[in-house]
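In: Would you be able to build a 3D model of this:
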Amino acid sequence: MKSKARTPIPRVAVIGAGVTGALIANELSKLREKNSIGEEAPPRYDVTVIEQGAIGNGSSSRSAACIRQQFSTQATVHGMMYSVEYYKNFAKHVGKKPSEANVLVQNGYLFLYRDPQRFQEAATTAVMQQQWGLKDVEVLGPPEIRKKFPFVNTLELTGATWCPSDGFLRPVDIYSEALENAVRNGAKLMRNTQVNGATKRGNLITALKTTRGNVPCDIVVNATNAWAPRVSQMLEGTGLPIMSLKRFLWFLNTNHAPGVMEFPMIVAEGGQYFRPENSHQVMLGHAVDITPEPRFSNEDQDVVPWEYDLENADGLGMQTWMELTSWVPVLEKFGKEKHGTTSGFYGTTPDHNPFIDYDPYVPNLIHACGFSGHGIMHAPFTMKIVCALVEKGTRQWTMELNGKILDISIFAVDRNFDNHAEAMVI
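Out: Next comes the predicted model:
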């Protein structure tokens, strides 16, 4: 009797080895078919990750790496609730013991407001978040703020919103552990490999052309974020309206002052923010209007113009610190202990929601990009959507997550950007 020929395993090529690409590769590599008696068969997908540099080459290694569930769109709130739970249990997703892969620090997120109208808008949004299932988000008045956060200057405050289950992440551990587990499960990782074109049959990509030879594939995932528009163009996909915007982070030494790690992520009304980085440093940030750099190079990621350098007494870094000291006066004593400035690129869309969708012109190309500064926190949710797209093989407008049907059309590549703009962007 002739043995039955084995059906070829679909080949998935993930371009980009940051957190998003790493989690997608890890999840797809774990999927297994079951045979007729319930035993595990070979992997359902043959996964290859292609990275032009070292893993985490782009924004993932240069991110503020915060995570919050306080958003203004329902699907994103549910997705971020899923992401928090995923990162809380990250170790089990990568085959580790809990003590070996602790990547989430839940210090909370505190949004502070002086303007009554902006506070009322934030309070209204918080009520919607509670209705959507985010039960631990709170609206606080000045007396409650003073009680919970005595280090905050409440003299001019109108109020705040607070979610204790928000916090920040350890991205290097996330993409390193996820890729390591993907490789253990059979995925291939191609570092320092440039994608420079594709072989196609009609509109379908059949192989990626790289500096290390052709990579045959049935599905391609563009997880390159700020690089995504040029990757899509190279693969003859749709034009992605993603702006590459430089963002800066500033680090101050605290001389191991007590209580530093107890600070939450604090966001002032003007968008200035800070959080603890470790027991001896705090991180400051502020997203401001800046000229996009669509043709940036790898090296450009770390170029810090003088006007954004923390060493410049009149630069944006020191201005951000000075503004934050008016909200949290204790920061003033850290301003003379400068540690340094880092930078990287946001991949920003017109409505600040990402693209997670099949390309309308290249039916086997999935885009997972344009996160507008939220890529790492969004990555588990992104992974769930991408895996659903891979499994279904076509564009999807809804998805089940934790028993709820979510509208994921807000992540469509060709959506109307006026319909679902994300209001809570830092």
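In: Could you use CA atoms for every contact and neighbour count after this?
Out: Fine.
In: From one end of stretch 385-402 to the other, what's the distance?
Out: 13 Å (CA to CA, to the nearest Å).
In: if we look at it, which residues are touching it?
Out: 24, 27-28, 219, 356-358, 363-364, 366, 368, 405-409, 412 (CA atoms under 8 Å, 6 or more residues apart in numbering).
In: Can you select the buried ones from these in ChimeraX?
Out: Buried residues within the contacts of stretch 385-402, by 16 or more other CA atoms under 10 Å, are selected in ChimeraX with:
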select :24,27,28,219,356,357,358,363,364,366,368,406,408,409,412
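In: Show me the contacts of stretch 385-402 that map onto strands.
Out: 219, 356, 357, 358, 366, 368, 405, 406, 407 (DSSP state E).
In: Among the residues you listed, which pair sits farthest apart?
Out: 219 and 405 (25.3 Å; CA to CA).
In: residue contacts, residue 173?
Out: Residue 173 makes contacts with 101, 103, as judged by CA under 8 Å, 6+ apart.
In: What residues of the helix or strand encompassing it count as buried?
Out: Secondary-structure assignment from DSSP states H and E places residue 173 in helix 171-184. Applying a neighbour-count criterion of 16+ other CA under 10 Å, the buried positions in helix 171-184 are 171, 172, 174, 175, 176, 177, 178, 179, 180, 181, 182, 183.
In: now it: how far from the chain's centre is it?
Out: How far helix 171-184 lies from its chain's middle: 15 Å, per CA atoms, centre = their mean, to the nearest Å.
In: Name the next helix or strand downstream of that helix, please.
Out: The element immediately downstream of helix 171-184 (helix or strand, assigned by DSSP H and E) is strand 188-190.
In: which residues are contacting the helix or strand just after that following strand?
Out: As assigned by DSSP H and E, the chain's next helix or strand after strand 188-190 is strand 195-201. By CA under 8 Å, 6+ apart, the residues outside strand 195-201 that reach it are 50, 52, 205, 206, 207, 208, 209, 210, 211, 234, 235.
In: do stretch 306-324 as well
Out: Residues from elsewhere that reach stretch 306-324, judged by CA under 8 Å, 6+ apart: 248-250, 268, 272-273, 284-286, 331-332, 335, 338, 340-341.
In: Also this sequence, please, to line up against the first:
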Amino acid sequence: MVGPSRRVVLIGGGITGTLTAVALARAGWEVVLAEGAHIGAGSSSRTAAGIRQQFSTRESVVGMRYAVDFFRRWQELIGGPLSPIHQSGYLFLYDSEASWQAALDRAERQRAWGLTEVETLAAPALQARFPYVSEAMVGGTFCPTDGFLRPDAVYNDAADCARRLGVSVLQQAPLLSARSAGGRLTAVTTAKGELEADLFIDCTNAWTRRTARLLGGVDLPVAALKRYLWFAERGEALPAETLLHMPLVVAPGGAYCRPENSDSLLMGWKHDAPDVSLTFDYADQDTIEDAHDHRGGGESRAVMAWIQLAEAMPPLGELAGLSATTAGFYGSTPDHNPFLDFDPQVPNLLRLVGFSGHGAMFGPFTAAVAAALAEAGRPLDALELPTGRAELAAFQIGRTMHHGEAMVI
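Out: Next up, the predicted model:
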């Protein structure tokens, strides 16, 4: 039975919110999930949805090993007609001896942290394994258990599971205001009415600075940065079977690609973008600026990403052409690690934000951390997982940010 101090309201219905709702419902909380639009309407439906364990931060390696296992057991743990994970691997390419040596050092640390399956492939073994890779690449790190997700399956299946567990899932319920007493939140008002609770959880990521203003929370350094994805048609560049089984490949300059299906390739490449966290609106997610439009000609960021990928993998230069552009927002922190912690100004407000493009893959780990924090009712130093001990200092609010995550695309 749910006790008098076991009511929680989650704000934001993407992958973070829906999976956290499931975890808390299973822990015995009475859960309401309030989404301002519809489930998955924010960044979760606009993500490249990669999932990898190759990180430079130990806690992220431990957490992502847990997440990969969770997604592999998806139908057992969450339900749904199909598995949402496609484990075709991640391949990071390097074109200089210095960058390759740094990659070798990282891979050694990753193995020490439990990621024993990460492989280091020096040329020419790299090209023998992946014949489409240019001979100019001196090496690559490959983890076969990495891959990508079908994000719509993740948030929809998780929302359905939450409902089966008794979670009240409210859509078209944007946050309007909040009520506090004695320094603690007591209720929030949404377009669907007032919701009283003992614990409140912010899962709004790129929207978190505005959410915090309504809830009285600290203004966290989470920048809303526009990111673009482009789609290219295969044509005769590669056999359909080859494309379908390609890993997600990251070129030395940071452009990346993965198969969307047997006939199209998804591409992305981060760029310097202004922080619009306090000014963008819902429709801005889908606005395509000319400089990033796939129809923008040779100066388009899309074309430049394609060229970079073709230099690393020459057959991609023969793709039939770019066919579409999509966009969304990262919620990015200065060190590219998320905040998974209680708000220092509002002790019953938990912040799960700032994923820096990794929110989809972090989902199961985030939910596990959130459930542990909710049970404790206070910050924790660490969380014991089947994949190891995750020290939580890397995700706490107020941490020093001298050593951030190095593997960000």
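In: ok, of the contacts of strand 195-201 of structure 1, which one's closest to residue 130 of structure 1?
Out: Minimum distance to residue 130 of structure 1 across the contacts of strand 195-201 of structure 1 is 40.2 Å, recorded for residue 50 (CA to CA).
In: how much space is there between that closest one and residue 408 of structure 1?
Out: 27 Å.
In: go on, residue 152 of structure 1?
Out: With CA to CA as the criterion, residue 152 of structure 1 and residue 408 of structure 1 are 38 Å apart.
In: same thing with residue 309 of structure 1?
Out: To residue 408 of structure 1, residue 309 of structure 1 is 39 Å away according to CA to CA.
In: before we move on, what about residue 71 of structure 1?
Out: 15 Å.
In: Mind jotting down where the helices sit in the stretch 301-426 of structure 1?
Out: In the stretch 301-426 of structure 1, the segments counted as helices under DSSP state H, counting those that start in this stretch are 316-327, 375-392.
In: what about the first one, how far off from structure 2?
Out: Between helix 316-327 of structure 1 and its aligned partner residues in structure 2, the average distance after superposition works out to 0.7 Å, using mean CA distance after the TM-score superposition for structure 1.
In: now that helix, how far from the centre of its chain.
Out: Distance of helix 316-327 of structure 1 from its chain centroid, counting by CA atoms, centre = their mean, is 25 Å.
In: what's the matching range in structure 2 for stretch 166-180 of structure 1?
Out: Against structure 2, the aligned range for stretch 166-180 of structure 1 is residues 146-160 (TM-score structural alignment).
In: Over to stretch 113-132 of structure 1?
Out: Residue span in structure 2 matched to stretch 113-132 of structure 1, by TM-score structural alignment: 94-113.
In: Can you list the buried residues in the matching stretch?
Out: 94, 95, 100, 103, 104, 106, 107, 108, 109, 110, 113.
In: Could you work out the most separated pair of the residues you listed?
Out: Among those, the pair separated by the greatest distance (CA to CA) is 95 and 113, at 25.9 Å.
In: From what I see, residue 325 of structure 2 and residue 288 are in contact.
Out: Yes: with contact defined as CA atoms under 8 Å, residue 325 of structure 2 counts as touching residue 288 (7.5 Å).
In: With neighbour numbers in mind, choose between the two.
Out: Shown here are residue 325 of structure 2 and residue 288; by other CA atoms under 10 Å, residue 325 has more neighbours (21 against 17).
In: Find the nearest non-adjacent residue to the residue mapped onto that one from structure 1, please.
Out: Residue correspondence to structure 1 (TM-score structural alignment): residue 325 of structure 2 is matched to residue 341. Excluding the flanking residues, the one nearest residue 341 of structure 1 by CA to CA, 6 or more residues apart in numbering is residue 250, at 4.6 Å.
In: Over to residue 233 of structure 1?
Out: Distances taken as CA to CA, 6+ apart place residue 239 nearest to residue 233 of structure 1, at 6.6 Å, with adjacent residues excluded.
In: One more: residue 215 of structure 2?
Out: residue 178 (5.7 Å).
In: Distance check, whatever residue of structure 1 lines up with the one you found against residue 10 of structure 1.
Out: Under the alignment (TM-score structural alignment), residue 178 of structure 2 pairs with residue 198 in structure 1. Distance, residue 198 of structure 1 to residue 10 of structure 1, by CA to CA: 17 Å.
In: And residue 226 of structure 1, by the same measure?
Out: With the distance defined as CA to CA, residue 226 of structure 1 ends up 27 Å from residue 10 of structure 1.
In: So for the two, which residue has more residues nearby?
Out: Using other CA under 10 Å, the more surrounded residue of residue 226 of structure 1 and residue 10 is residue 226, with 27 against 14.
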